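*Asks:* Here is my input, please return the structure:
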Amino acid sequence: MKTKKSTETTNTLGLPIKETEVIAAELNILLSNFQVYYQNLRGIHWNIRGKRFFDLHIKFEELYNDAQLKIDLIAERVLTLGGTPLHTFEDYIKNNRLKVGKDVTVDTDAVNLIITSLADLLKIERVILDESDKISDEGTNSMMSDFIKEQEKTIWMMKAWSEEEI
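*Replies:* The predicted structure is shown next:
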């Protein structure tokens, strides 16, 4: 009968333990930033004013519903990797890298906040994508690829709305 080694190097998913812990920590940073992004979207949804109110109000709701789903996916991935998802506002603010949008009521300011927030989220996601690729963590890798693809398209659409070039 073989005895189990006390110094296992991989987890039950077959991923290296130390590298997986780093990815879970990076996912928690992403989770924190997504929570701030979500709250920014709620704020602009509630406070948007002007002639484009009806269109933007609906679009911002669509975006915050999508962000809420992604928040859950990120937290569940942290759990899958053996970590604990951050869940306090204190943790979110401590790990935040996004601009906090306070009292944003002007349509162009709201759209620009979304563009810059998504660009900052993409930076975090690309670090995670790179790290997950190194250890063949396909679950995290696939999720980051999906997020990146969707967010790049949203940036393009927001810039088209703003009549800016990418």
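
*Asks:* When you work out contacts or count neighbours from here on, use the C-alpha atoms and nothing else.
*Replies:* Fine.

*Asks:* Not counting its neighbours along the chain, what's nearest the residue sitting nearest the centre point of the chain?
*Replies:* Centre of the chain computed as the mean C-alpha position; nearest residue by Cα atoms, centre = their mean is F34, 4.3 Å away. Distances taken as Cα to Cα, 6 or more residues apart in numbering place I71 nearest to F34, at 6.3 Å, with adjacent residues excluded.

*Asks:* and that neighbour, helix, strand or coil?
*Replies:* With DSSP: H, G, I helix; E, B strand; the rest coil as the basis, I71 sits in helix.

*Asks:* Near it, how many other residues are there?
*Replies:* 19 (other Cα atoms under 10 Å).

*Asks:* What of W161?
*Replies:* Quick note: W161 (other Cα under 10 Å) scores 11 neighbours.

*Asks:* Can I take it that it is in a helix?
*Replies:* Yes - looking at W161 with three-state DSSP, it is inside a helix.

*Asks:* What is the helix or strand where T116 lies packed up against?
*Replies:* Applying DSSP states H and E as the criterion places T116 in helix 107-134. Helices and strands touching helix 107-134, by 3 or more Cα pairs under 8 Å, 6 or more residues apart in numbering; DSSP states H and E, are helix 17-47, helix 138-162.

*Asks:* Regarding T7, what is its secondary structure?
*Replies:* Applying three-state DSSP: T7 is coil.

*Asks:* and for comparison, fold this next one:
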Amino acid sequence: MKKLSQIGLDIEKSKELSILLNELLANYSIFYQNVRGYHWNIQGDKFFELHSKFEELYNNLFLKIDEIAERILTLGFNPNYKFSSYLSTTLIKESNLASNGKNSIQEILESIQILLSKQRILLEKSEELNDAGTNDLMNDYVSEQEKLVWMYSAYLKSN
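*Replies:* Sure thing, here's the model as predicted:
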């Protein structure tokens, strides 16, 4: 017989989901720090425009980091919080191109593609588990980030 958590989900399947969420958390955490670096170090003729957009993005990422950690806790597990753990888990690499706007936006697009891939896996797994909370969160993120891909891609075409 399956053991159910306090929120009525299979504990073993929830554990598998929390592992995937912790991987997502690691990727978001490195992405967040990269975007902070873009914001702090951007230079050039698009400074004011990009400085503001990067701040908007890292504030959004900060909220998602918190939501993902809280979702892991809601599932009954602990979110990772050590950067050493993040660095060993993430597919998003630390940026070395923080002052160049075009390169920063290209890295943002690459990072979002990684997040989208991981979130789509979580959509599938959370649906199998009948975990509406995680599924709703991932659906919201995917919809928002698909639009960001379009917008950042359009920006690159204008430069």
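
*Asks:* Got a TM-score for the two of them?
*Replies:* The TM-score (TM-score structural alignment, normalised by the length of the second structure) is 0.96; 158 aligned residues with a Cα RMSD of 1.2 Å.

*Asks:* how about the residue nearest to the centre of the first structure, what's its partner in the second structure?
*Replies:* Aligned counterpart of F34 of the first structure in the second structure: Y28 (TM-score structural alignment).

*Asks:* Please give me every residue in contact with that match.
*Replies:* By Cα atoms under 8 Å, 6 or more residues apart in numbering, the residues touching Y28 of the second structure are 61, 64-65, 115.

*Asks:* Out of these, flag the one nearest to F48 of the second structure.
*Replies:* Closest approach between these and F48 of the second structure, by Cα to Cα: L61, at 20.2 Å.

*Asks:* Now do the aligned residue in the first structure for F54 of the second structure against T154 of the first structure, distance only.
*Replies:* Under the alignment by TM-score structural alignment, F54 of the second structure pairs with F60 in the first structure. Remark: distance between F60 of the first structure and T154 of the first structure (Cα to Cα, to the nearest Å) = 12 Å.

*Asks:* returning to that earlier point: give the full set of residues in contact with the residue nearest to F34 of the first structure.
*Replies:* By Cα under 8 Å, 6+ apart, the neighbours of I71 of the first structure are 31, 34-35.

*Asks:* Same question for K64 of the second structure.
*Replies:* K64 of the second structure neighbours (Cα under 8 Å, 6+ apart): Y28.

*Asks:* Identify the residue of the first structure aligned to E124 of the second structure.
*Replies:* So, by TM-score structural alignment, E124 of the second structure is matched to D130.

*Asks:* I'd like to know how far its match sits from I23 of the first structure.
*Replies:* Per Cα to Cα, D130 of the first structure is found 10 Å from I23 of the first structure.

*Asks:* okay, the two: which has more neighbours?
*Replies:* Comparing D130 of the first structure with I23 by neighbour count (other Cα under 10 Å), the higher total belongs to I23, at 25 against 13.

*Asks:* What does the more buried one correspond to in the second structure?
*Replies:* Residue correspondence to the second structure (TM-score structural alignment): I23 of the first structure is matched to L17.

*Asks:* how much space between its match and K125 of the second structure?
*Replies:* In terms of Cα to Cα, L17 of the second structure sits 7 Å off from K125 of the second structure.

*Asks:* P79 of the second structure too?
*Replies:* For P79 of the second structure, the distance to K125 of the second structure - Cα to Cα - is 18 Å.

*Asks:* and N11 of the first structure, how many neighbours?
*Replies:* The burial count for N11 of the first structure: 13, using other Cα under 10 Å.

*Asks:* hang on, it packs against I17?
*Replies:* Yes - between N11 of the first structure and I17 there is a contact at 5.6 Å, judged by Cα atoms under 8 Å.

*Asks:* ok, back up a step: and for L17 and K125 of the second structure, which residues touch both?
*Replies:* Here L17 of the second structure and K125 share no contacting residue, scored by Cα under 8 Å, 6+ apart.

*Asks:* Just give me the match in the second structure for the residue nearest to F34 of the first structure.
*Replies:* That one, I71 of the first structure, aligns with I65 by TM-score structural alignment.

*Asks:* three-state assignment of the counterpart of H87 of the first structure in the second structure?
*Replies:* Aligned counterpart of H87 of the first structure in the second structure: Y81 (TM-score structural alignment). What three-state DSSP gives for Y81 of the second structure is coil.
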